[in-house]
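Asker: Predicted structure and sequence below. I'll ask about it afterward.
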Amino acid sequence: MPRQIFQLRISLTGVRPSVWRRVLVPGGYTLDRLHRVVQHGMGWRDCHLHSFEIDSRQYGEPDPDGELALRDELDVRLDAVVGKGSRFHYTYDFGDWWEHDLVVEDAFTADPDERYPTCLDGARACPPENAGGPAGYQILLAALADPGHPEHRSMRDWVGERFDPAAFDAGRVATLLRRFC
């Protein structure tokens, strides 16, 4: 049976200008593998906890203390819980609370000459880890954009000279996805 591929649009909520990715992912991927796609696709470093919310059910890494009622993401295939037109959420870093809106834009048969997962398109760089969530990131962007801002130099030192919030390279992301997912 041919593999089914889902075209997903992943958008970081609460951030303007919009940070998003369009990726192609095998429907047979477990949610654990989809977690890796979101991490590498967006540019996160997988330093914090995460969860998926699909149809009011929570999925993620089981909590050994039993405090979080999560279904094990290793046991759930993407194509078993979503289909074309589905919308669901992925939250990363429960302190900063980076929420991602995921939409299954299309579903189709895999091209035998294509390697999956891959990234088709996107916009803007991922916020740096520990930026303080969407509100903290807006403060960072304002400080970086204004050399006269009182925190411009300290924020630039923190993120490094190479950080460009407008930068995005779909080819680089596609390579990361193929290598690590």
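Answerer: Looks like it came in fine. Numbers count the residues shown, from 1 in each chain.

Asker: C-alpha only now, for contacts and for neighbours.
Answerer: OK.

Asker: Checking my notes, Asp121 in a strand, right?
Answerer: Yes: per DSSP: H, G, I helix; E, B strand; the rest coil, Asp121 lies within a strand segment.

Asker: show me what contacts it?
Answerer: Arg21, Arg22, Val23, Ala170 (Cα atoms under 8 Å, 6 or more residues apart in numbering).

Asker: ok, for it, nearest residue in space, not its chain neighbours?
Answerer: Arg22 (5.1 Å; Cα to Cα, 6 or more residues apart in numbering).

Asker: I figured that neighbour hits Arg9, correct?
Answerer: Yes: using Cα atoms under 8 Å, Arg22 makes contact with Arg9 at a distance of 4.5 Å.

Asker: Wasn't Pro127 part of a strand?
Answerer: No: counting by three-state DSSP, Pro127 is not found in a strand; it is coil.

Asker: measure it to His35 for me?
Answerer: 17 Å (Cα to Cα, to the nearest Å).

Asker: So between those two, which is more surrounded?
Answerer: Remark: of Pro127 and His35, Pro127 carries more neighbours, 26 against 22, as counted by other Cα atoms under 10 Å.

Asker: Contacts for the longest strand belonging to the chain, please.
Answerer: In the chain, assigned by DSSP state E, the strand with the most residues is strand 98-109. Here strand 98-109 makes contact (Cα under 8 Å, 6+ apart) with 2-14, 82-92, 133-134.

Asker: Below is an additional structure, to be compared with the one above:
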Amino acid sequence: MFKTINAVQIHVSLDEIEPEIWRRLVLPSGWNLGQLHLAIQAAFNWWNYHLHEFQIGGLRYGDVGLLTQDADEDDPRVFDCREVRLRDFAHGAVFNYVYDFGDNWRHTVMIEEFVALDVAPKHGTCIDGARARPPEDVGGVPGYERFLEIMSDKTDPEHADTRRWVWRLFRSGMVRPGCGGQGCAQCAAPECKAPAASAKAEAQRTDGYINQQPTI
């Protein structure tokens, strides 16, 4: 019996970080790129207070008003992210999502599979993933690498201040529960195995864009 495609499975990973920080999502195929942005934010536990854009086939997609506010005439045109839906992509399509133009967190997005679920999903679901994401405003990949060095060396002169900074993030809710201070550095460290087990739970934080119950 023929079933209508109503969902898409997507793999999202952070570039330039090893071991890989990644999430696998199942989302309604009718969602647009604006909704995909919110799903990625929720899945990685980013806090959505920086600019973002999608880069697809050499073109930029995002919030046209925000991204062109201070643009020059020679800047590439920005297309409305709401005009592109996930079902518009081909199986295996790969494109980029950039969050925070200062830290420049580049994510690679892959369309893994289109699926026909028995019940059409209304929300997204994070079904798999590994490792906690870097702290917001840590300074991009170089800053994150330095952060890991500092937190793994108690003799580093910046260790105490950095640990206090992480604790403040924990108190404000900007890192996941259980990861304040020493714990946060441990689960961000490459040798730590804990984030793989906790990634799904972390990724389920959302404003209705990622469901807490796996769909498949």
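Answerer: Cool, the structure landed. Since this is a predicted model, take the numbers as computed values, not measurements.

Asker: TM-score, when you put one on top of the other?
Answerer: Once superposed, the chains reach a TM-score of 0.89 (TM-score structural alignment, normalised by the length of structure 1), with 179 aligned residues with a Cα RMSD of 2.1 Å.

Asker: Can you say which helix or strand has the equivalent of the residue nearest to Asp121 of structure 1 over in structure 2 in it?
Answerer: Using TM-score structural alignment as the criterion, Arg22 of structure 1 maps onto Arg24 of structure 2. Following DSSP states H and E, one finds Arg24 of structure 2 within strand 22-28.

Asker: Compute the inter-axis angle for that strand and strand 105-115.
Answerer: 50 degrees (axes from the mean of the first three to the mean of the last three Cα atoms, to 10 degrees).

Asker: Give the buried residues for strand 22-28 of structure 2.
Answerer: For strand 22-28 of structure 2, a neighbour-count test (16 or more other Cα atoms under 10 Å) marks Trp22, Arg23, Arg24, Leu25, Val26, Leu27, Pro28 as buried.

Asker: Over to stretch 76-87 of structure 1?
Answerer: Neighbour-count burial for stretch 76-87 of structure 1 [16+ other Cα under 10 Å]: Val76, Arg77, Leu78, Asp79, Val82, Gly83, Arg87.

Asker: Stretch 169-180 of structure 1 too?
Answerer: Ala170, Val173, Ala174, Thr175, Leu176, Leu177.

Asker: Could you do stretch 183-196 of structure 2 as well?
Answerer: Neighbour counts using 16+ other Cα under 10 Å place Gly183, Cys184, Ala185, Gln186, Cys187, Ala188, Ala189, Pro190, Pro195, Ala196 of stretch 183-196 of structure 2 among the buried residues.

Asker: Relative to Cys192 of structure 2, how far out is the third one?
Answerer: Ala185 of structure 2 is 9 Å from Cys192 of structure 2, where distance means Cα to Cα.

Asker: Check which helix or strand the aligned partner of Val38 of structure 1 in structure 2 maps to.
Answerer: With TM-score structural alignment as the criterion, Val38 of structure 1 lines up with Ile40 in structure 2. Assigned by DSSP H and E, Ile40 of structure 2 falls within helix 33-44.

Asker: That helix to strand 22-28, inter-axis angle?
Answerer: 140 degrees.

Asker: Please name the residues that touch the residue positioned nearest the centre of structure 1.
Answerer: With distances taken as Cα atoms, centre = their mean, Val38 lies nearest the centre of structure 1, 3.3 Å away. Listed by Cα under 8 Å, 6+ apart, the contact partners of Val38 of structure 1 are Ile10.

Asker: Repeat that for Glu202 of structure 2.
Answerer: Neighbours of Glu202 of structure 2 in contact, by Cα under 8 Å, 6+ apart: Ala43, Phe44, Asn45, Ala132, Arg176.

Asker: can you pull the contacts of the second one?
Answerer: Residues near Phe44 of structure 2 by Cα under 8 Å, 6+ apart: Arg23, Ala132, Arg133, Glu202, Ala203.

Asker: try it again with 6 Å
Answerer: By Cα atoms under 6 Å, 6 or more residues apart in numbering, Phe44 of structure 2 lies in contact with Ala203.

Asker: From Asp128 of structure 2, how far off is the corresponding residue of structure 2 for Ser86 of structure 1?
Answerer: Counting by TM-score structural alignment, Ser86 of structure 1 lines up with Ala93 in structure 2. For Ala93 of structure 2, the distance to Asp128 of structure 2 (Cα to Cα) stands at 20 Å.

Asker: try Leu38 of structure 2
Answerer: 17 Å.

Asker: Check Val98 of structure 2 too.
Answerer: Val98 of structure 2 sits 21 Å away from Asp128 of structure 2, going by Cα to Cα.

Asker: my read: the match of Arg22 of structure 1 touches His11, true?
Answerer: Yes: contact criterion Cα atoms under 6 Å: Arg24 of structure 2 and His11 qualify, at 4.5 Å.

Asker: What strand or helix carries Ala201 of structure 2?
Answerer: In the assignment (DSSP H and E), Ala201 of structure 2 maps to helix 194-203.
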